[in-house]
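Engineer: can't give you the sequence, but here's the structure:
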């Protein structure tokens, strides 16, 4: 099992649990975090036993977003040359984006379990996940506007597909906080739970159900959903026809059909 500075990783019952693990800093995203997110999702993709991912935060909060010390360090690297400063900033932003692109691009479904603060960069992270669940008292905010900047690691690109353009604009322009119940009403989270224990139990039950399905069917379903988000209906239909030309010949279909007919639980290979 890989070990990291900013993350705690476990693999049980085909579920990879990735926990943001800086509770004393409200799980703020430091320099190590951005590198380790890419590494851990490379590991998830390469580990066939891992069929579903849960992302949670250690302690009372999911994450307070990017560590301000990281921004201070970046500011200290500026020179008097505007062009070189711009090139350096752009490369750094693209490097940060890669951390959450790795979540979005993961072959396996990724579920966010959110309690306490989910602020700034944490919204970017959960927007890249497949599903989100929260406690009723969770606190969300697209906080970048109050820092004098536009969110640049995925929120403004992914959130409109989750909650609609108008509400995304309101939340991004105002930076106001909203709780779990409003997040559920908006469609940002699928469901709210009373507390952190109930949240993790509920999310784990959903992950276990997904882990019991055909890994190839889950893989294809996620790929088609992601592709269709960024392409036309016609493109999406053509892609699934080509994809299933191979996948409909899988042994998983035979296993699933037999299980359905005999009313027994299917047992799929990794």
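Structural biologist: Perfect, thanks for sending it. Predicted, not measured: the structure shown is a model, and the values here were computed from it. Numbers count the residues shown, from 1 in each chain.

Engineer: okay, CA-based contacts and neighbour counts for the rest of this
Structural biologist: Noted.

Engineer: if we ignore the residues flanking it in sequence, what's nearest residue 118?
Structural biologist: Once flanking residues are discounted, residue 118 sits nearest to residue 140: 4.8 Å by Cα to Cα, 6 or more residues apart in numbering.

Engineer: which neighbouring elements make contact with the helix or strand harbouring that neighbour?
Structural biologist: Applying DSSP states H and E as the criterion places residue 140 in strand 139-141. Using 3 or more Cα pairs under 8 Å, 6 or more residues apart in numbering; DSSP states H and E as the contact test, the elements touching strand 139-141 are strand 117-119, strand 178-179, helix 180-186.

Engineer: contacts for the top helix by length along the chain next, please.
Structural biologist: Longest helix in the chain by number of residues (criterion: DSSP state H): helix 82-105. With contact meaning Cα atoms under 8 Å, 6 or more residues apart in numbering, helix 82-105 is reached by 34-35, 37-38, 41-42, 78-79, 110, 124-125, 128-130, 152-154.

Engineer: now do stretch 50-68
Structural biologist: Residues from elsewhere that reach stretch 50-68, judged by Cα under 8 Å, 6+ apart: 11, 14-23, 26-30, 44, 108-123, 203-204, 207, 210-211, 215, 270.

Engineer: out of the residues you listed, which end up buried?
Structural biologist: Those of the contacts of stretch 50-68 that meet the buried threshold are 11, 14-23, 26-30, 44, 108-123, 203-204, 207, 210-211, 215, by 16 or more other Cα atoms under 10 Å.

Engineer: so which of the residues you listed sit within helices?
Structural biologist: Reading helices off the buried ones among the contacts of stretch 50-68 with DSSP H, I get 44, 121-123, 203-204, 207, 210-211, 215.

Engineer: take the one below as the second:
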């Protein structure tokens, strides 16, 4: 009983902070009975371009959802006709211009300010990957530059048939630096990643599916929203410990040898295979019923 009260208090505190509001995001729990939360890029007039505020708010939202007991899966979507126009460039919200201006008059100071700014922006997107709850991207319309780097940090990527993807950095005379060049080769293979990054060409939803950038394509935005919600709900209904463990092992195994990955999952399961969720899953299977898993 005390554990239930603690979980309830933690949930209430986290949800109150989530409701406190964001400037660039909208964080909601569409179905109070499901463990699915939606993080929506919410600057439609700017085509959801990533501003300094967005880079500050994305990791805050992900951290809150990571420690919210009722959050079992996260949907990352966007408001308006397009998913994301990339980093906001050339205006008062340009984070790189602001960093460069901070070191005006001293090229070394300016270079260090830019380096820190890039590292901070990288960390903001890595927060999506580090969130222990699986993040499912729902992409529609244009997904440009930094937008592609956002979805590359997600665990599952889906899109509507009107979606397009493009890494424009090479055409802006810069190198993509927020994770696309590190994550895309592992998602779509080196050749496809090099094709996208070196040509700056735009690809359609179906080509994105063919190369493995997305796993599912839906005919419309409405079908995308419904389909992704269904995927996230299915994940949320599974054992939270098994889901979080699977994500952790997948990420760990991506960056190490097969032998090191096998050692990691053996160590993980040495502790987790004694969970009450495993016992409940076996009982439910034998009794031909739906399992009721423990709360976080």
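Structural biologist: In hand now; what should we look at? Model, not experiment: these values are computed from the prediction.

Engineer: quick one: TM-score?
Structural biologist: With the length set by TM-score structural alignment, normalised by the length of the first structure, the two chains reach a TM-score of 0.98; 270 aligned residues with a Cα RMSD of 1.0 Å.

Engineer: which ones are touching residue 143 of the second structure?
Structural biologist: Residue 143 of the second structure sits next to 82-86, 163-166 when contact means Cα under 8 Å, 6+ apart.

Engineer: tally up the residues packed near residue 165 of the first structure, please.
Structural biologist: 12 (other Cα atoms under 10 Å).

Engineer: I'd like the distance between the alignment partner in the second structure of it and residue 159 of the second structure.
Structural biologist: In the second structure, residue 165 of the first structure lines up with residue 190, judged by TM-score structural alignment. Computed with Cα to Cα, to the nearest Å, the distance linking residue 190 of the second structure and residue 159 of the second structure is 22 Å.

Engineer: now do the strands in the stretch 151-296 of the second structure.
Structural biologist: Using DSSP state E, counting those that start in this stretch, the strands assigned to the stretch 151-296 of the second structure run over residues 156-160, 164-166, 203-204, 216-218.

Engineer: closest one to residue 247 of the second structure among these?
Structural biologist: Minimum separation from residue 247 of the second structure across the strands of the stretch 151-296 of the second structure (Cα to Cα) falls at strand 156-160, 10.9 Å.

Engineer: what distance separates that closest one from the centre of its chain?
Structural biologist: Centroid separation for strand 156-160 of the second structure versus its chain: 12 Å, with Cα atoms, centre = their mean, to the nearest Å.

Engineer: ditto for stretch 70-85 of the first structure
Structural biologist: Relative to where its chain is centred, stretch 70-85 of the first structure has its mean C-alpha point 29 Å off (Cα atoms, centre = their mean).

Engineer: same check, this time on stretch 164-175 of the second structure
Structural biologist: Worked out by Cα atoms, centre = their mean, stretch 164-175 of the second structure lies 20 Å from the chain centre.

Engineer: what span of the first structure is it aligned with?
Structural biologist: Under TM-score structural alignment, the match for stretch 164-175 of the second structure is residues 139-150.

Engineer: over to stretch 244-261 of the second structure?
Structural biologist: Alignment of stretch 244-261 of the second structure against the first structure: residues 219-236, by TM-score structural alignment.

Engineer: which one in the first structure is aligned with residue 131 of the second structure?
Structural biologist: Under the alignment by TM-score structural alignment, residue 131 of the second structure pairs with residue 106 in the first structure.

Engineer: excluding chain neighbours, what is closest to that match?
Structural biologist: Counting by Cα to Cα, 6+ apart, residue 106 of the first structure lies nearest to residue 45, which is 6.3 Å off, once chain neighbours are set aside.

Engineer: is it true that the one you found touches residue 107?
Structural biologist: Yes - with contact defined as Cα atoms under 8 Å, residue 45 of the first structure counts as touching residue 107 (6.1 Å).

Engineer: wait, what's in contact with the equivalent of residue 50 of the second structure over in the first structure?
Structural biologist: Superposed on the first structure with TM-score structural alignment, residue 50 of the second structure falls opposite residue 29. Contact analysis of residue 29 of the first structure by Cα under 8 Å, 6+ apart lists 63-67, 121.

Engineer: closest to residue 188 of the first structure among the residues you listed?
Structural biologist: residue 121 (15.2 Å).

Engineer: would you mind finding the match for the closest one in the second structure?
Structural biologist: Using TM-score structural alignment, residue 121 of the first structure sits opposite residue 146 in the second structure.

Engineer: quick one, what contacts that match?
Structural biologist: 50, 84-87, 167, 178.

Engineer: among the residues you listed, which one lies nearest to residue 247 of the second structure?
Structural biologist: residue 178 (21.0 Å).

Engineer: I figured the closest one hits residue 149, correct?
Structural biologist: Yes - between residue 178 of the second structure and residue 149 there is a contact at 6.2 Å, judged by Cα under 8 Å.

Engineer: circling back: out of the strands of the stretch 151-296 of the second structure, which is closest to residue 5 of the second structure?
Structural biologist: For the strands of the stretch 151-296 of the second structure, proximity to residue 5 of the second structure was assessed by Cα to Cα; strand 156-160 is nearest, at 32.6 Å.

Engineer: give me the contacts around that closest one.
Structural biologist: Strand 156-160 of the second structure is contacted from outside by 134-141, 151, 205, 213-221, 223-224, 228, using Cα under 8 Å, 6+ apart.

Engineer: related to what we said a few turns ago, now for the contacts of residue 29 of the first structure, which sits with the most neighbours around it?
Structural biologist: residue 63 (32 neighbours).

Engineer: what is the aligned counterpart of that residue in the second structure?
Structural biologist: Counting by TM-score structural alignment, residue 63 of the first structure corresponds to residue 84 in the second structure.

Engineer: how many other residues sit next to residue 285 of the second structure?
Structural biologist: By other Cα under 10 Å, the residues close to residue 285 of the second structure number 12.

Engineer: the closest residue to it other than its chain neighbours: what's it in contact with?
Structural biologist: Leaving aside its chain neighbours, residue 285 of the second structure sits nearest to residue 291 (7.8 Å; criterion: Cα to Cα, 6+ apart). Listed by Cα under 8 Å, 6+ apart, the contact set of residue 291 of the second structure reads 280-281, 283-285.
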